[in-house]
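J.: sequence unknown, structure follows:
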């Protein structure tokens, strides 16, 4: 499978990303779209990953700039956990451990296939400073190895104006739990 968009698909995605960027200036104060688009055009596989985020209802938007790495940070900014990335257990090991009623995929496998990084708990909490996300859903986040070795995985949500972190068995999956990702460009 080609991980590049056609010229037309690229232009459509860039137009949509620019419109979202301009509509949500509070998420990326001081950033210049022309510099971002230049980076995007120079990285076709990153554009493909952003298109994957968009096609799964993630609504990616720029939320920051990492001066150390000279990268712009695109994160899923959909109000709820992306619809096209729900009902997934945490990783391949968890998926393989299910004897019946297996979900279609796992979070880590799908993120890898899309070329995106699963948010850490810290990144998830930072995102919440830019708006109210996951008020009805929850999102898996990167799980520390210590917890994963014991069979667990962690997820977060936003209830009662508070960000909560919880745990579940990594093999569990729910219709209202998905995951949010990041692309660095």
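T.: That came through fine. The structure displayed is predicted, hence computed values, not measured ones.
J.: Please count neighbours and contacts with C-alpha atoms only from this point.
T.: Fine.
J.: Roughly how far does the residue of the chain most remote from its centre sit from residue 154?
T.: Distance from the centre of the chain peaks at residue 99, with 28.1 Å (CA atoms, centre = their mean). As judged by CA to CA, to the nearest Å, residue 99 and residue 154 stand 22 Å apart.
J.: just residue 79 next, same as before
T.: For residue 79, the distance to residue 154 - CA to CA - is 20 Å.
J.: More neighbours: the two, which one.
T.: Neighbour count, other CA atoms under 10 Å: between residue 79 and residue 154, residue 154 has more, with 21 against 16.
J.: and that one, what is it in contact with?
T.: Taking CA atoms under 8 Å, 6 or more residues apart in numbering, we find residue 154 in contact with 140-143, 165-168.
J.: Could you look up the SS state of it?
T.: strand (DSSP: H, G, I helix; E, B strand; the rest coil).
J.: Just give the closest residue to it, not the sequence neighbours.
T.: Counting by CA to CA, 6 or more residues apart in numbering, residue 154 lies nearest to residue 167, which is 4.3 Å off, once chain neighbours are set aside.
J.: Can you tell me which of the contacts of residue 154 are buried?
T.: 140-143, 165 (16 or more other CA atoms under 10 Å).
J.: another structure for you, compare them:
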């Protein structure tokens, strides 16, 4: 499925997604203290497009979970909470410009286009650091993060990981890709 060809999830897919999200929500209450699943589910029930995006996050290995609520908008904030960078989103360069710049050995896709097709945003550095306060993520993998324009214009892109009990931000050429690097996303519902 691509963003332009989205459809409502089948009743079975919808039921399975909501059950999976509820179990994860209940298992990881430290990620969203004070929030109630019934209210989250009501928002999900009312938004076909956001359900589809969460389904795509789940399908690609992201294990999305609620990490907060925007008190101004009332939106629930989901992040990919898989222990390692989502398996179905690895081996991608940063963006389309980087993909097109490669002459040989091009990856199949790029992080920015994949995120857009899924209807999600790539985590920023700040969001990545917030995620790391909820657990130890990317101890064996790394994840592209939204790169500031001035760095991207010079050909670079940023990625993060956790090593030695410390969260690191690194740089690479935006056209690079590795089997252990993917991206994590966020979604507001």
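T.: Thanks, I have the structure now. Computed from a predicted model, the values in this text were never measured in an experiment.
J.: just to revisit the earlier point, and the contacts of residue 154 of the first structure, which of them are in strands?
T.: If you go by DSSP state E, the contacts of residue 154 of the first structure have 140, 165-168 in strands.
J.: Show me what residue 104 of the first structure aligns to in the second structure.
T.: Aligned counterpart of residue 104 of the first structure in the second structure: residue 108 (TM-score structural alignment).
J.: hang on, I meant residue 183 of the first structure
T.: That one, residue 183 of the first structure, aligns with residue 187 by TM-score structural alignment.
J.: and residue 88 of the second structure, how far is that from residue 180 of the second structure?
T.: Using CA to CA, which is the criterion applied here, residue 88 of the second structure is 11 Å from residue 180 of the second structure.
J.: These two: which is more packed in?
T.: Using other CA under 10 Å as the criterion, residue 88 of the second structure and residue 180 rank with residue 180 on top: 18 against 15.
J.: Give the closest residue to the more buried one in space, chain neighbours not counted.
T.: Closest to residue 180 of the second structure by CA to CA, 6+ apart is residue 141, at 4.8 Å.
J.: right, and that neighbour touches residue 84 too?
T.: Yes. Contact criterion CA atoms under 8 Å: residue 141 of the second structure and residue 84 qualify, at 5.8 Å.
J.: per the alignment, residue 137 of the second structure corresponds to what in the first structure?
T.: Checking TM-score structural alignment: residue 137 of the second structure goes with residue 133.
J.: Is it correct that its match falls within a helix?
T.: No. Residue 133 of the first structure is assigned coil when assessed by three-state DSSP, not a helix.
J.: Number of residues surrounding it?
T.: Residue 133 of the first structure, neighbours per other CA under 10 Å, totals 24.
J.: Over to residue 92 of the first structure?
T.: Counted with other CA under 10 Å, the neighbours of residue 92 of the first structure add up to 16.
J.: Show me what it aligns to in the second structure.
T.: So residue 92 of the first structure corresponds to residue 96, using TM-score structural alignment.
J.: Return the distance of that match relative to residue 15 of the second structure.
T.: 35 Å.
J.: do the same with residue 86 of the second structure
T.: When distance is defined by CA to CA, residue 86 of the second structure is 22 Å away from residue 15 of the second structure.
J.: and if you look at residue 186 of the second structure?
T.: Distance from residue 186 of the second structure to residue 15 of the second structure, by CA to CA: 22 Å.
J.: out of the two, which sits in the more crowded spot?
T.: residue 186 (25 against 12).
J.: Hmm, that one is touching residue 81, no?
T.: No. Using CA under 8 Å as the test, residue 186 of the second structure is too far from residue 81 to be in contact (9.9 Å).
J.: Need the counterpart of residue 153 of the first structure in the second structure.
T.: With TM-score structural alignment as the criterion, residue 153 of the first structure matches residue 157.
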